[in-house]
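Asker: next comes the sequence, and after it the predicted model I'd like to discuss.
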Amino acid sequence: MTPTYPPPDVARIQTRTLTLLFVTQILGGVGVAVGIAVGALLLEDLTGTSALAGLGQSSAVIGGALLAIPIVRVTGARGRRHGLVLAYASGVVGALLVAGALYLRSAPLAFVGMFLLGGGTAANLQARYAAADLAAPARRARQLSIVVWATTIGAVTGPSLAPLADDTLREQLSGPRYAGPFLASAVGFALAAVLLWTFLRPDPLRIARSLTDTGEAAPRASVGQGWREFRRNRTARLGVLAVALGHLVMVAVMAMTPIHIKHGMTDPDQVTTVVGVVLSLHIAGMYALSPVAGLLADRWGQRPVILLGIALLVAACATAGTAGHDHTRLAVGLVLLGLGWSCTMVAGSAMLTGAVPTDRRPGLQGLSDLTMGIAGALAGALSGFVVELAGYPWLALLAAITVLPVTVLVWRARDTGKGGTS
């Protein structure tokens, strides 16, 4: 009979893993959030148009998505430690390239840097699966959500630190506007990579595989292998779609909020501060209550929590889209947007992880991150053009409309049960 909880030695490894991931998520969260806070602003400054500013955010999202492909292969072959360090290393290089692009006034270099900066996002996302490798099924969503929650500290602090990093570099070294925050991102990613490389031993994925070893050769981890799981497993498919939906709506509205705020203000020195506060609250909504989403997913089942997330996303679009330039209402809308993302992310991730055996998880998880990234990249790319042509309220309306077809699929899907397995 399989025990409900891991044996004591595995439990200690899981506790150690969760603690390390908690710390590195804080560092990685700073790096990601700083880039989100000022990425659109610096690209509008370099290109002179808000449409291309949206494409910059899209570059980071699609970079994180495409980097999932080599990360999955490395993770499958060598374990979580190597995959996570590879992702953070990409983030370091990307942040340095963006900072260099500001010195050189090179928009193409900035786009390349934003693409590689997506590695930091990929690492933060893959870390939630590392937390689930050794988790008991009845606690999978909660333990996964703990790592998601840890990002709160770094992610909320990051946008607020952006003005400080910006002012420090400009005053002390006469650097260009917006370069300081990206140098801070590089430091955060580098520290996270060093800690993981040094202390993520033993590797949680390798331990999980040893506990479920059947003597058969494990399938080679790849996004293609994940696609085959997606096609034949209804529960896995629903989890992947839920995660992608939440990310699409979140990125579409969030990416253009800094530009919308900027267009309603006359003092450029105040724009970064206001954007930092609003996005800090948004990111708090994304991460701060994720353990609640995990607890509800374990107790109620994952499908109801996904539906709750969809309802919050629609409410967010309605609030932000009708806010005008009222910064308070925009902040409320962005908090709701973050909460909706959290519910779909935590419940969907737990659902797809529990839907397949351990040796097949990396491929499906990589496919989920790739799909999520493509959805977010599409949203980021189109959002700038929508705002340029029709305005921010129309962007919010269109984002809300995209929720409806997937809502029907989730509602009609059979309940996957509290454990999330089929």
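Answerer: Cool, the structure landed. None of these values were measured; they are calculated from a predicted model. Numbering: from 1, shown residues only.
Asker: use CA for all of it now, contacts and neighbours both
Answerer: Noted.
Asker: residue 81: what's it in contact with?
Answerer: 75, 196, 197, 200, 201, 203 (CA atoms under 8 Å, 6 or more residues apart in numbering).
Asker: now residue 310, nearest residue through space, not along the chain?
Answerer: residue 340 (6.1 Å; CA to CA, 6 or more residues apart in numbering).
Asker: after the strand or helix carrying the one you found, which helix or strand is next?
Answerer: Assessed by DSSP states H and E, residue 340 sits inside helix 327-354. On the C-terminal side of helix 327-354, the closest following helix or strand by DSSP H and E is helix 361-389.
Asker: counting by contacts, list what the next helix or strand after that next one packs against.
Answerer: Per DSSP H and E, the first helix or strand lying C-terminal to helix 361-389 is helix 392-401. Here helix 392-401 touches helix 234-263, helix 302-321, helix 361-389, going by 3 or more CA pairs under 8 Å, 6 or more residues apart in numbering; DSSP states H and E.
Asker: what's the closest of those helices to residue 411?
Answerer: helix 302-321 (7.5 Å; CA to CA).
Asker: endpoint to endpoint, stretch 384-397 covers what distance?
Answerer: Chord length of stretch 384-397, first to last residue, is 14 Å (CA to CA, to the nearest Å).
Asker: my guess is residue 416 meets residue 304, correct?
Answerer: No. Applying CA atoms under 8 Å, one finds residue 416 not in contact with residue 304, separated by 9.8 Å.
Asker: shared neighbours, the two?
Answerer: Both residue 416 and residue 304 lack any common contact, where contact means CA under 8 Å, 6+ apart.
Asker: comparison target, given below:
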Amino acid sequence: MISGSEDTIKNYIDSPSKLKKLYNHVLIVVSISQIFGGAGLAAGITVGALIAQQMLGTDAYAGVPTALFTLGSAGAALFVGRLSQRYGRRTGLATGFILGGLGAIGVVIAAMVNSVILLFASLLIYGAGTATNLQARYAGTDLANEKQRATAVSMTMVMTTFGAVAGPNLVNVMGEFAALIGVPSLAGPFILAAAAYILAGIVLFIMLRPDPLDIAKRIAAYKQQNEHENDSNPVDQKYNKRGLAVGATVMVLTQIVMVAIMTMTPVHMKHHGHGLGEVGVVIGFHIGSMYLPSLVTGVLVDKVGRTAMSIASGFTLLLAGLVAALAPSDSMILLVIALSLLGLGWNFGLISGTAQIVDSTESSTRAKVQGTLDVLIALAGASGGALSGMMMANTSYAALSLTGGLLSLVLIPVVIWSTSNKVKNKG
């Protein structure tokens, strides 16, 4: 049940400064949780494929861990979205992060007992942290106006950078720590992930009060009741559906391309003599590029527009694929550039797509719709992760990267179609 009296809601409506203070509080709390969440998600990205390669003895299934924790994040996205819609962001996000932490603990145990079945089951649960980390970006938009939405998303995402970049660069440290306590070194980053995800959940559960989605729903209901805004415009409803379709397509395509290339980069590097520390550096730059540009990206999406930044995403991902395909295997610099561009293209697509989703939903159904759409994103990532290993085993890393880059160009006609239809409706 949503907390807060009608008088309290009226105070937020009548006092923009009070609502802004709550909005800023929500951004701070979500940002703190994102620092921990970023560290948690980095473990699976950095060493997940290497653990599978070591335990299974083949590259063909090295993409399975990414596929599994991404598949797990699909189910978790639906669960967290519906839980948030019913009980608020605080309950939904805290539950998702704690489940992710329990999954990371399972991965550590699986590595200790050398159980592939337990590893795969734990990775599914670990995916809850990935889904929650992604859905937390929506919490910052609940109390934002239309001109603040992309910026609100970016402010929470940029804080993820601190944990996400630190995670891969602590691979060696956590590996040494794991060895000291009798745990396989590759499982070390998952010890960090377990602690980070559980801390993120605790921060949200304790500090995210009052709940932003609950307040947003009450404000919308109060305004509708008192201003009698019950009219329905069929054109607007159609445009909202189109906005959802375009926003989802942008995020799904960017996720497929990013996950496919990112997943197999550590395996490609290991084949060509790069150590775990070097893998950590490349993935660290990649994750930094996924999140660090967010503050600028959000402002650009709000100022320049969702359409322009979606197109920019497609071209940036194409460039990333080309550089990765053409880079000599021993060139750390070009691999860093390729993976940085890959992260940047994903960043453009995620923030512009998210803004379109928020624009096209109402607070009364927003979390549920967002959770459902994040399922598509997660399934896209699972597909990209699973197919990337098979494609690389049968072709090459260069072919995989080039294919991913070319696939990203599909974004451009989709966005142009959306713009042309929007202009027709206005005419």
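Answerer: On my side now, so go ahead. On a predicted model such as this, the values are computed, not experimentally measured, just so you know.
Asker: and the helix holding residue 340 of the first structure, which stretch of the second structure?
Answerer: Structural correspondence for helix 327-354 of the first structure: residues 332-359 of the second structure, per TM-score structural alignment.
Asker: the matching stretch vs the first structure, mean deviation?
Answerer: For stretch 332-359 of the second structure, the mean deviation from the first structure after alignment is 0.6 Å (mean CA distance after the TM-score superposition for the first structure).
Asker: off-centre distance for that stretch?
Answerer: Mean-position distance between stretch 332-359 of the second structure and its chain equals 11 Å (CA atoms, centre = their mean, to the nearest Å).
Asker: list the buried residues for that stretch?
Answerer: For stretch 332-359 of the second structure, the neighbour count (16 or more other CA atoms under 10 Å) marks 332, 334-359 as buried.
Asker: if we can go back for a sec, so which of the helices and strands packed on helix 392-401 of the first structure gets nearest residue 129 of the first structure?
Answerer: Closest of those to residue 129 of the first structure is helix 361-389, at 7.6 Å (criterion: CA to CA).
Asker: tell me what angle that closest one forms with helix 392-401.
Answerer: 150 degrees (axes from the mean of the first three to the mean of the last three CA atoms, to 10 degrees).
Asker: any idea of the angle helix 361-389 of the first structure forms with helix 234-263?
Answerer: Using the same axes, to 10 degrees: helix 361-389 of the first structure against helix 234-263 is 30 degrees.
Asker: trace residue 50 of the first structure over to the second structure, please.
Answerer: Under the alignment (TM-score structural alignment), residue 50 of the first structure maps onto residue 59 of the second structure.
Asker: surely its match meets residue 391?
Answerer: No. Contact between residue 59 of the second structure and residue 391 fails when scored by CA under 8 Å: they sit 10.5 Å apart.
Asker: the residue nearest the centre of the second structure: what secondary structure?
Answerer: The centre of the second structure sits closest to residue 134, judged by CA atoms, centre = their mean, with a distance of 3.6 Å. Taking DSSP: H, G, I helix; E, B strand; the rest coil as the rule, one finds residue 134 of the second structure in the helix state.
Asker: over in the first structure, tell me which residue corresponds to it.
Answerer: Mapped onto the first structure by TM-score structural alignment, residue 134 of the second structure lines up with residue 125.
Asker: returning to that earlier point: comparing residue 59 and residue 391 of the second structure, which residue is more hemmed in?
Answerer: More crowded of residue 59 of the second structure and residue 391, by other CA atoms under 10 Å: residue 59, with 20 against 16.
Asker: that older thread, grab the nearest non-local neighbour of the match of residue 134 of the second structure.
Answerer: That would be residue 369: by CA to CA, 6+ apart, it lies 7.6 Å from residue 125 of the first structure.
Asker: kindly state which residue of the second structure is aligned to the one you found.
Answerer: In the second structure, the residue equivalent to residue 369 of the first structure is residue 374, according to TM-score structural alignment.
Asker: in the superposed pair, what's the mean gap between the longest helix belonging to the first structure and the second structure?
Answerer: Looking across the first structure with DSSP state H, the single longest helix is helix 8-47. Following the fit onto the second structure, the mean deviation recorded for helix 8-47 of the first structure is 0.8 Å by mean CA distance after the TM-score superposition for the first structure.
Asker: leaving out sequence neighbours, find the closest residue to the aligned partner of residue 209 of the second structure in the first structure.
Answerer: Aligning on TM-score structural alignment places residue 209 of the second structure opposite residue 201 in the first structure. Spatial nearest neighbour of residue 201 of the first structure, excluding adjacent residues (CA to CA, 6+ apart): residue 81 at 7.9 Å.
Asker: what about that neighbour, which SS state?
Answerer: Applying three-state DSSP: residue 81 of the first structure is helix.
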